[in-house]
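> got a predicted model here, sequence first, then my questions.
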Amino acid sequence: MKLKSRLAAYGITLNVLALGFVSFFTDVSTEMMLAALPAFFLALGITPTVIGFIEGLAETSTSLIRVVSGEFSDRVRRYKALTFAGYFLSSVVKPLLAFASLWFHVLAIRVADRVGKGIRTPPRDAIISFSASGERMGRAFGIHRTLDQLGGIVGPIIAAVLLPFIGFYNLFLLTAIPGALALFVLYKWVTEPRIPPPSKKTSHLKEAWNSPGVRLYLASVAFYSFSAFSYVFFIYRLHDATKLSIIFAPAIYTIIQVAHTASAFPAGEFSDRYGRIPSVAVGYLLAALSYILAVVTDLLPILLVATVLYGAHKGFLETTQRAVIPDLVPKEHRGAAYGLYNTAVGVAALPSNLLAGFLYTIYGSWAPLTLGTAFLLAAMTPLIRVQKRLSP
């Protein structure tokens, strides 16, 4: 009770904190894997075009699942159970990368991992939104994102330290340990929110889709998602520009994750103070600036600044984009709304990454970042219209 009282004084709940630690341990596991992937891809001889296909299909494969998971969680009101199922699937499949020797092995494991993410994300975000007051929604998502991304720092550091000594096989097997810890915290300390059943039988997806401003907001999210191709292409740009060995990829990825983590909590506070939509706009501008800097120079200090901005934009957007949903959609439809939101994020992943891989192969590493900047500017137009609708 003392812990709950202390958390309440800061405007957060045990559910928010516990889910933050669930994401922390899961991200340690995931980022140990992701930090090693650029070098692993090269070791397997996988081309940039195939990388784009793998990463794009891995994200896009979750789109329909996210919609179904969100709608189903609103219908059965079993948000915790669905969240647990998604985390369980991801925790089980990631260590199997240790046995991958061909590109389609990697594809199958990455798709299964992202399916788990698709199952868990809408009900998990709904639990966070139910567990936070309206005026502290940004803080709740900021705390969750910060803990999530702390795992995103620890994971790459572990990979960078251990990979030269134990190799890919053992590193991927070790991802099972933090995955198991995440499941334990979720089972032990996250409680099912008490949400009354709907007063009438309805399609939660339809109600969420028809909420004022939702479609415009999802259009903005989709445009952004077309710009948000795999981090691998950003790291390859730095590799091409500076001629740094690809063995430094985990170190560069760690810089991205540190900036991501450092920006998440301030993003939530900024969102609570200055508004949800302006906060999302800041994230778009940070992303565009990082892309532009990475394209126009080959100077390492400036490219490191671009790397920090790239990470910071992710912290801003992964906190503030989710915090917008409660302002647009009633509580009883939020699971479905987060399903739609996550689908807008995921549906662009395959074409975005395929296009990035194609442009990289034909024109070079600058081309995907240039196109990404154009999509970021396109994302601003519907976002401005949403802000006008929300303004009194």
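Yep, it's here.
> CA only for contacts and neighbour counts going forward, please
OK.
> which secondary structure elements does the host helix or strand of residue 359 sit against?
Residue 359 belongs to helix 349-363 when elements are defined using DSSP states H and E. The elements that helix 349-363 packs onto, with contact taken as 3 or more CA pairs under 8 Å, 6 or more residues apart in numbering; DSSP states H and E, are helix 48-60, helix 214-227, helix 366-390.
> nearest to residue 284, of those helices?
Set against residue 284 and scored by CA to CA, the helices and strands packed on helix 349-363 come closest in helix 366-390, at 6.1 Å.
> residues of the closest one that come out buried?
For helix 366-390, the neighbour count (16 or more other CA atoms under 10 Å) marks 366-373, 375-380, 382-387 as buried.
> ok, now stretch 247-255?
Along stretch 247-255, the positions that meet the burial threshold by neighbour count (16+ other CA under 10 Å) are 249-255.
> out of the residues you listed, who's nearest residue 345?
Distances from those to residue 345 were compared by CA to CA; the smallest belongs to residue 253, at 21.4 Å.
> for that closest one, what are its contacts?
Residue 253 makes contacts with 35, 156, 235, as judged by CA atoms under 8 Å, 6 or more residues apart in numbering.
> tell me which element the residue positioned nearest the centre of the chain is part of?
Within the chain, the residue whose C-alpha comes closest to the C-alpha centroid is residue 318; the distance, by CA atoms, centre = their mean, is 6.1 Å. Element membership of residue 318, judged by DSSP H and E, is helix 300-328.
> which SSE is immediately downstream of that helix?
Tracing the chain C-terminally past helix 300-328 and defining elements by DSSP H and E, one meets helix 334-347 next.
> that following helix relative to helix 48-60, how many degrees between them?
Put simply, helix 334-347 runs at 170 degrees to helix 48-60, going by axes from the mean of the first three to the mean of the last three CA atoms, to 10 degrees.
> and helix 334-347, what other elements does it pack with?
Helices and strands touching helix 334-347, as assessed by 3+ CA pairs under 8 Å, 6+ apart, comprise helix 48-60, helix 63-76, helix 103-130, helix 204-209, helix 214-227, helix 300-328.
> ok, structure two:
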Amino acid sequence: MILAEGEIMKIPKKFFPIFLLGITSFITDLSSEMMMPLIPLFIVSLGGGGLVVGLAGGMGDSVASLLKVFSGYISDRVGKKKWLVMCGYTLSAFAKLIFPFAHSGYDVVGARVLERVGKGIRTAPRDALVAGYTEEGERGKGFGIHRAMDTLGAVMGSFLAFVFLWVFLMDMRDVFLIGAIISFFSIIPLYFVKEIKTEKIKSKLFEGVAGLSAELKKFILVASIFALGNFSYMFFILRASIEFEDGIATVVLLYILFNISYAIFCVPAGSLSDRIGRRNSLLVGYIAFAITCLLFSLSISKLSLIPLFAMYGLSFAFIETVERAFASDLCRRFERGTGLGAFHTSVGLCAFPASMIAGFLWEYSSYHATFLWGAGCSIVASLLLVSLVRE
């Protein structure tokens, strides 16, 4: 038996299973974020351009997203979630071992796709577990706790990347290898996570998706339109690198700031959505993202990047936390895996065109056009959220 809940973290006993899932996410993101801020810079160092960066940022998430609805459906079909979660985290850990040995931008794209496939397998059943451990009135807080721990790992990971690059003067490949090794430790806490058994659904996949509530379908439509403009973080990194040429460590520090802001606001965002409603809270996130993109599209100073990356983190905290809680609320308990899978798949499939459009605009027009596209999609999604979706 592991330590009592109160000895590990001062959180309510009912949230302890979410805490265990959070530890796994913490370690995984610590590993991932040692690599992620370096990937666009690594691709450029290997001779890749904006389109290859767009491929790396969007293709992996889109391919993985095709699996999310299937993994969610399978978890509902068999009435168990945990085994799929473990498979997903394990595959991602092995995929990360490819990054240190990449020799071209397209090698990086391939490794990124395989790593995201692991994410595609685990995400819907894991979110179904998080939703299953909480009541509706506290679900926003539950997702906020999980997202906060996930993002704390990201803060630590990107900070370690900075230390390895700036203090120890390591090569990016060495940082990738260390991150890959760390990722295998994320599997251990999952052994202590209690399975939630649900009624096995008997419908076929497409029947299950078709049977989802009308409100959930409208919400998925709105979230997908937003996702078309929610291009990869890699473009924010590239934007900062324009101002800090040959300053990889400084760019990583800005990425750390983004993750700190993200981590700080996750739980407040979730708790706020429990009090004032999911729609109102999500609207805050969408509008904050639109303003952030508009400001990034301007000719800005180095100093102004500090509040902009903090604002980027705030917007993501609201969007990532509240969207998941909102989608969970709109699902019936026995179809939560399928419903969350459909949500993640639709949103994720939009990641590929989002990043490809962003990459095309960046390479053949300018970074101004890339960020204006993101702002425009966010404004449209905000209007549709208010007019179409009810709680």
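Yep, that arrived. Values in this document were obtained by computation on a predicted structure and should not be read as measured data.
> translate residue 286 of structure 2 into the numbering of structure 1.
Structural correspondence for residue 286 of structure 2 with respect to structure 1 (TM-score structural alignment): residue 284.
> for the helix or strand encompassing that match, packing partners?
For residue 284 of structure 1, the element it lies in under DSSP H and E is helix 276-296. In this structure, helix 276-296 of structure 1 packs against helix 249-274, helix 300-328, helix 366-390, with contacts taken as 3+ CA pairs under 8 Å, 6+ apart.
> now that helix: buried residues?
Of the residues in helix 276-296 of structure 1, 276-295 count as buried by neighbour count, 16+ other CA under 10 Å.
> again with stretch 266-275 of structure 2
Residues 266-274 are the ones in stretch 266-275 of structure 2 that count as buried (16+ other CA under 10 Å).
> now residue 117 of structure 1: closest residue in space that isn't a chain neighbour?
Take residue 117 of structure 1 and drop its neighbours on the chain: the residue closest to it by CA to CA, 6 or more residues apart in numbering is residue 86, 5.8 Å away.
> now do residue 37 of structure 2
Of all residues beyond its chain neighbours, the one nearest residue 37 of structure 2 is residue 252 (6.2 Å), with distances taken as CA to CA, 6+ apart.
> in structure 1, what sits opposite the one you found in the alignment?
Per TM-score structural alignment, the equivalent position to residue 252 of structure 2 in structure 1 is residue 250.
> do residue 25 of structure 2 as well
Alignment of residue 25 of structure 2 against structure 1 is given by TM-score structural alignment, with residue 23 as its counterpart.
> residue 150 of structure 1 and residue 143 of structure 1, how far apart?
As judged by CA to CA, to the nearest Å, residue 150 of structure 1 and residue 143 of structure 1 stand 11 Å apart.
> same question but for residue 179 of structure 1, I mixed them up
Taken as CA to CA, the spacing of residue 179 of structure 1 relative to residue 143 of structure 1 amounts to 20 Å.
> out of those two, which sits in the busier spot?
When residue 179 of structure 1 and residue 143 are compared on other CA atoms under 10 Å, the one with more neighbours turns out to be residue 179, at 27 against 24.
> residues in contact with that one?
Applying CA under 8 Å, 6+ apart to residue 179 of structure 1 gives the contacts 25-26, 29, 91-92.
> counterpart of it in structure 2?
Using TM-score structural alignment, the partner of residue 179 of structure 1 in structure 2 is residue 183.
> and that match, what element?
Taking DSSP H and E as the definition, one finds residue 183 of structure 2 inside helix 172-183.
> compare that helix with structure 1 and give me the mean distance after superposition.
Superposed on structure 1, helix 172-183 of structure 2 shows a mean distance to its aligned partners of 1.9 Å (mean CA distance after the TM-score superposition for structure 1).
> buried residues in that helix?
Neighbour-count burial for helix 172-183 of structure 2, with 16+ other CA under 10 Å as criterion, is recorded at 172-173, 175-180, 182-183.
> again with stretch 69-82 of structure 1
Judged by neighbour count (16+ other CA under 10 Å), stretch 69-82 of structure 1 contains these buried residues: 69-75, 77-82.
> closest to residue 19 of structure 1 out of the residues you listed?
Where these are concerned, and distances follow CA to CA, residue 19 of structure 1 has its nearest neighbour in residue 80, at 10.3 Å.
> map that closest one onto structure 2.
For residue 80 of structure 1, the aligned residue in structure 2 is residue 82 (criterion: TM-score structural alignment).
> the equivalent of residue 195 of structure 1 over in structure 2 is in what secondary structure piece?
When the structures are aligned by TM-score structural alignment, the residue of structure 2 matched to residue 195 of structure 1 is residue 198. With elements taken from DSSP H and E, nothing contains residue 198 of structure 2; it lies in neither a helix nor a strand.
> again with residue 236 of structure 2
With elements delineated by DSSP H and E, residue 236 of structure 2 resides in helix 234-243, which encompasses its position.
> buried set for that helix?
The neighbour-count check on helix 234-243 of structure 2 (16+ other CA under 10 Å) flags 234-241, 243 as buried.
> after superposition, how close is that helix to structure 1?
Taking mean CA distance after the TM-score superposition for structure 1, the mean distance separating helix 234-243 of structure 2 from the aligned residues in structure 1 is 2.3 Å.
> do the same with stretch 66-78 of structure 2
Mean for stretch 66-78 of structure 2 is 0.7 Å (mean CA distance after the TM-score superposition for structure 1).
> list of residues touching that stretch?
With CA under 8 Å, 6+ apart as the contact definition, stretch 66-78 of structure 2 has outside contacts at 81, 84, 117, 120-125, 198-202, 205, 334-345, 348-349.
> and stretch 152-170 of structure 2, by the same measure?
Applying CA under 8 Å, 6+ apart, the external contacts of stretch 152-170 of structure 2 come out as 25-35, 37, 171-172, 175, 249, 252-253, 255-257, 259-260, 263.
> which of the contacts of residue 179 of structure 1 are conserved in structure 2?
For the contacts of residue 179 of structure 1, the aligned pairs still in contact in structure 2 (both residues aligned by TM-score structural alignment, their matches' CA atoms under 8 Å) are 25-26, 29, 91.
> could you dump these into a markdown table and include distance to residue 137 of structure 1 and secondary structure?
Written out in a markdown table, the entries for these read as follows (distance: CA to CA, whole Å; DSSP: H, G, I helix; E, B strand; the rest coil):
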| residue | distance to residue 137 of structure 1 | secondary structure |
| --- | --- | --- |
| 25 | 23 | helix |
| 26 | 23 | helix |
| 29 | 27 | helix |
| 91 | 28 | helix |
